[in-house]
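Undergrad: quick one: sequence and predicted model below, then my questions.
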Amino acid sequence: MVKPDPPTAEQLAAWDRELVWHAFTQMAEHEPLLIERAEGCTLYDVDGRALLDGVSSLWCNVHGHRHPHIDAAIRAQLDKVAHVTLLGMAHPTTVQLARKLVDIAPAGLQHVFFSDSGASAVEVALKMAFQYWQQCADSNLTGPQPKKTKYLAFDNAYHGDTLGSVSVGGVARFHEMFRPLLFEVLRIPTPRLFRLAAGVTRETAARYFLECVELLLQERHEEIAAIVIEPLMQCAAGMILHPPGFLRGVRELATKYNVLLIADEVAVGMGRTGKMFACENEGVEPDLLCLAKGLTGGYLPLAATLATDRIWQAFLGSYESSRTFFHGHTYGGNPLGAAAAVATLEVFENEQTLANLQPKIARLTEHLQRIAQLPHVGDIRQLGFIAGIELVRSRTTNEAFPWSERRGQQVCNHALTRGVWLRPLGNVVVILPPLSVTLAELDQICLAVEEGIRQIN
């Protein structure tokens, strides 16, 4: 049998335009960018062009592409078994991953439920919180609290694209179309820091937004199951940075009014803020913690929802009691994904990733301070190794560019000519490289962005 010739780059591009339906992409305008291989922080397209991965392959790559330790772990697992269900079975690699996660997570998070995406991890947390109140036997309560069925979430939040996670999300451009399908959510204004007025301190801003939270909790806490928050920064909303102390205050209010706290660390977890978990920056211990993206180093789909023992206990009972958590994913806790995740955590320890990240955060800050002076930069928001540069028509008036002008994309298109791949959020240019990026590579990314912004008319 004659082996057919492999498709040409032109054929692949044509098939990509005609057959593959890309996420968040207007396919009528789609221009294929076919990545054939990668090494470290560099992607190589089918024509051999090298592109620095400036946004970690959508915020998930941690230690670079083709890291030898992670590669070896996946190959070793593949030689044993590729997949074993967690419905009635278990396997050593996934059990070891659960042990490692509990050991490093914020105190109190002692149980791990595996799924396969960030949206799924949030969906799991929402359902756990709901079911908890329906059947809890908390010593501080008289019994189940069936009225607690609502969630308190933030404007411009993003928690994924399943219907439950979209319900607690709040980015109108993504979510408005699906409003008739969603459940009701109580909303809080986005707690943001953006060009504070004269005399307004960060502490004042935090207090103002916390007062908004408390007013709602005072009135509705008996029907609120949980507060859902992206700790410290709402990433998909345009890298909106919360005032310092706000997260800590929300934790205290949740405790005061007997409401669960769900921390969605899908984007901000796994070292992105300079600490392993964003909650650590303010000493916060959530009731439920959602992880995905960087959990496997950006290799394979795997997500985890960590829960406290208080929540776990509410689901225990006899088979006949039907207190089981009736939720599951076929590939949840998949051995290959678990192997990648265990290896990812080992690399954090072996290579002292977080300690070595600090000089890179400082270098990123230096670049951003210079970029902040450009005439079309309205605001820069940085949290550890996450940065968003908001473009405006005028710094003086802070007039925004119409989103339809795609100014952020124009900057990213220019960066591509300088060997850097980026993906914006509207008029916000995102810089979020792998934690393993070198200082020289970071310089190249930031200089490409700066040059692109300077070309805006």
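TA: Nice, I can see it. Keep in mind it's a predicted model, so treat the numbers as computed, not measured.
Undergrad: when you work out contacts or count neighbours from here on, use the C-alpha atoms and nothing else.
TA: Fine.
Undergrad: quick one: end-to-end length of stretch 289-309, please.
TA: 13 Å (Cα to Cα, to the nearest Å).
Undergrad: and it, what's buried?
TA: 289-308 (16 or more other Cα atoms under 10 Å).
Undergrad: helices along this structure, start to end?
TA: Assigned by DSSP state H, the chain shows helices spanning 9-19, 56-59, 68-78, 92-104, 118-135, 163-168, 172-175, 202-220, 246-256, 309-313, 335-350, 353-371, 407-417, 439-454.
Undergrad: nearest to Phe326, of the ones you listed?
TA: Comparing these by their distance to Phe326 (Cα to Cα), the top pick is helix 118-135, with 9.2 Å.
Undergrad: quick one: contacts of that closest one?
TA: By Cα atoms under 8 Å, 6 or more residues apart in numbering, the surrounding residues in contact with helix 118-135 are 114-115, 143-146, 148-149, 159-162, 164-165, 225-226, 260, 262, 264, 266, 288-293, 303-305, 311, 314-315, 323, 325, 327.
Undergrad: out of the residues you listed, which end up buried?
TA: For the contacts of helix 118-135, a neighbour count by 16+ other Cα under 10 Å gives the buried set as 114-115, 144-146, 148-149, 159-161, 164-165, 225-226, 260, 262, 264, 266, 288-293, 303-305, 311, 314-315, 323.
Undergrad: next one for the comparison:
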Amino acid sequence: MNWAERSRQAVWHPCTQMKVHEHFPPRAIVAADGPWLIDDQGHRILDAVSSWWVNLFGHNFAPIKAAITDQLGKVDHIMLAGLTHPPVVELSERLAALTGLGHAFYASDGASATEIALKMSAHSWRNRGRAEKNQFIGLQGGYHGETAGALSVTDIPLFREAYAPLVRLSATLPSPDPRHAAPGVSAPTHTRHAIEALANYLAAHHAQTAALILEPLVQGAAGMAMYAPEYLVAVRDLCDQYEVHWIADEIAVGFGRTGTLFAHQQARRADGEHVKPDFICLSKGLTGGVLPLSAVLTTDAVYQAFYDDRTVHGFLHSHSYTGNPLACRAALAVLDTFAEQDAQGRDVLSRNREAAERFHALTAPLRAHPRVKGHRHLGMIWAWDIDCQEPTFAARYHRAALDAGLLLRPIGTTLYVMPPYVLTEADQTHLAHGLVRVLDRVLADIDALPQAQAPVVPVP
């Protein structure tokens, strides 16, 4: 029995209708190098989505491997309740210096970070004698994870409907994504309307609202929806005015994905100073995609709301692997990599800008494709909306791309690329040409289908 079949028999794969694997078995990856995955048949597959947006510097990145190996010879894991260790202290100090927020609280994944931030916000208001502030706001199309608390602020109907009896749904307000603008309404006007909707909601409900959570600049699961940084400036002002916390979910967009180290840093006031949230949730790229780790950073004011002699006023949350030393060393290696310069004096972000310009030029044929009805680009994220009504488009494209040596997972009819930062020009050319080649093949197959008989094949 091969690896794929053994996996089908033993593994429950995430966010997957397992019956699909009867006909489309999972690819068994046995090795990886840089941006390339190698399956058990020796095929090379370009990881164009960074293995669900986590991998920054390619697989088997030597500095991260060296840091983990060194730490493994010292301390592999200890509980963080009543104990501490150098890597978690160092990482917390460096994240505080980079963000202006501190008191890092650790878990292992993005959904846990969301849960922590929501609980911490509501509990801090309770500790300050304002227990009625326990409601939350999310945005249309927002995604913050799939645990019960995270689902309460996630606007993905498939997830929310399946688990609705378990979830206390939060308010969902209009997204500044200009694709939602009414006919004839410009993007700036739509942004202003979204700001007005938030202002009106807070004016009526601020007394019960603990926090607003959003993904700064890019809503990933909404099809890489991108919006203007001016919205974040207004969010900061309105949250200050109405005493509501702002939680910035930088899980997917942090660590250079949008062109700055953190996405919210692109939201600047007239004097050039960027706005700062009350909470930042980090994960995915935090360890370069090597080990599970997430962190929640917050303000001194929130931290002080818990600082008390009474246990009941402490933050009542824990994870067995909180602040794992190996994961923290991987994260420190990531921060070291961002701080380093190459022989030409360029750091990661400046090299990314050059790579983004090159790839943007290479994808001109895709932007000009007759079936591409919209495109977006920010930093190291690209997205193209495809004019296709066939519900099986995403699944068909994903499978055809694998056959062409590309790992791509469209979101609905939005094709996107979020690659590791280490693609060579040859890698980029291979990806840009493959995007168009696979699109033409898939659309031709779909156009040849009798529309009334098109099979519905779920996305794996």
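TA: Everything's here; your move. Being a predicted model, the structure only gives us computed values, none of them experimental.
Undergrad: list the contacts of whatever residue of structure 1 lines up with Gly405 of structure 2.
TA: Gly405 of structure 2 is assigned Gly419 in structure 1 as its aligned equivalent, the criterion being TM-score structural alignment. Contacts of Gly419 of structure 1 were listed using Cα under 8 Å, 6+ apart, and they are 49-52.
Undergrad: please redo it, this time with the cut-off set to 10 Å
TA: Neighbour list for Gly419 of structure 1: 42-43, 49-54, 444-445, 448 [criterion: Cα atoms under 10 Å, 6 or more residues apart in numbering].
Undergrad: for those, pick the one with the most neighbours.
TA: The residue in these with the most neighbours, by other Cα atoms under 10 Å, is Asp53 (30 neighbours).
Undergrad: excluding chain neighbours, what is closest to the aligned residue in structure 2 for Tyr158 of structure 1?
TA: By TM-score structural alignment, Tyr158 of structure 1 lines up with Tyr143 in structure 2. Nearest residue to Tyr143 of structure 2 in three dimensions, chain neighbours excluded: Thr154, at 4.6 Å (Cα to Cα, 6 or more residues apart in numbering).
Undergrad: contacting residues for the residue in structure 1 that Gln428 of structure 2 lines up against?
TA: Gln428 of structure 2 maps onto Leu442 of structure 1 when the alignment is built from TM-score structural alignment. Neighbouring residues of Leu442 of structure 1 by Cα under 10 Å, 6+ apart: 52, 54, 360-361, 363-364, 367, 431-434, 448.
Undergrad: same thing with His327 of structure 1?
TA: Contacts of His327 of structure 1 by Cα under 10 Å, 6+ apart are 113, 115, 123-124, 127-128.
Undergrad: top of the residues you listed by number of neighbours, please.
TA: Top of the contacts of His327 of structure 1 by neighbour number is Ser115, holding 27 neighbours under the definition other Cα under 10 Å.
Undergrad: just give the nearest non-adjacent residue to it, would you?
TA: Gly332 (4.0 Å).
Undergrad: can you check His414 of structure 1 too?
TA: Gly452 (5.4 Å).
Undergrad: aligned partner of that neighbour in structure 2?
TA: With TM-score structural alignment as the criterion, Gly452 of structure 1 matches Val438.
Undergrad: thought that match was touching Phe393?
TA: No - with contacts counted by Cα atoms under 10 Å, Val438 of structure 2 stays clear of Phe393, the gap being 11.5 Å.
Undergrad: quick one: what's aligned to Pro14 of structure 2 in structure 1?
TA: Aligned partner of Pro14 of structure 2 by TM-score structural alignment: Ala23.
Undergrad: what's the burial count for that match?
TA: Neighbours of Ala23 of structure 1 using other Cα under 10 Å come to 7.
Undergrad: ok, it to His30 of structure 1 distance?
TA: 11 Å.
Undergrad: please name the residues that touch His274 of structure 2.
TA: By Cα under 10 Å, 6+ apart, the neighbours of His274 of structure 2 are 232-233, 264-268.
Undergrad: counterpart of Leu34 of structure 1 in structure 2?
TA: So Leu34 of structure 1 corresponds to Ala28, using TM-score structural alignment.
Undergrad: any idea how far Ala401 of structure 2 is from that match?
TA: 16 Å.
Undergrad: now swap in Ala97 of structure 2 and tell me
TA: Ala97 of structure 2 is 41 Å from Ala401 of structure 2, by Cα to Cα.
Undergrad: between those two, who's got more neighbours?
TA: Ala401 (23 against 11).
Undergrad: quick one, what contacts that one?
TA: By Cα under 10 Å, 6+ apart, the neighbours of Ala401 of structure 2 are 45-46, 395, 407-409, 434-435, 437-439, 441-442.
Undergrad: same thing with Arg179 of structure 1?
TA: 163, 166-167, 172.
Undergrad: just the buried members of these?
TA: For these, buried by 16+ other Cα under 10 Å: 163, 166-167.
Undergrad: rewinding a little: between the contacts of Ala401 of structure 2, which is nearest Ile195 of structure 2?
TA: Taking the contacts of Ala401 of structure 2 together and measuring to Ile195 of structure 2 by Cα to Cα, the closest member is Arg409, at 31.8 Å.
Undergrad: spit out the contact partners of that closest one.
TA: So Arg409 of structure 2 contacts 48-49, 52, 394-399, 401-402, 415-417, 459-460 (Cα under 10 Å, 6+ apart).
Undergrad: go through the contacts of Ala401 of structure 2 and say which is closest to Val334 of structure 2.
TA: Looking across the contacts of Ala401 of structure 2 and measuring by Cα to Cα, the closest to Val334 of structure 2 is Leu46, at 21.7 Å.
Undergrad: which position in structure 1 pairs with that closest one?
TA: For Leu46 of structure 2, the residue aligned by TM-score structural alignment is Leu52.
Undergrad: how about Asp109 of structure 2?
TA: Aligned partner of Asp109 of structure 2 by TM-score structural alignment: Ser117.
Undergrad: would you agree its match is in contact with Gly160?
TA: Yes - Ser117 of structure 1 is within contact range of Gly160, at 8.7 Å (criterion: Cα under 10 Å).
Undergrad: who touches both of those two?
TA: In contact with both Ser117 of structure 1 and Gly160: 123, 266, using Cα under 10 Å, 6+ apart.
Undergrad: surely Gly164 of structure 1 and Leu182 touch.
TA: Yes - Gly164 of structure 1 sits in contact with Leu182 when judged by Cα under 10 Å, with a separation of 7.2 Å.
Undergrad: residues in contact with Asp16 of structure 1?
TA: Taking Cα under 10 Å, 6+ apart as the test, what Asp16 of structure 1 contacts is 10, 22, 27, 30-34.
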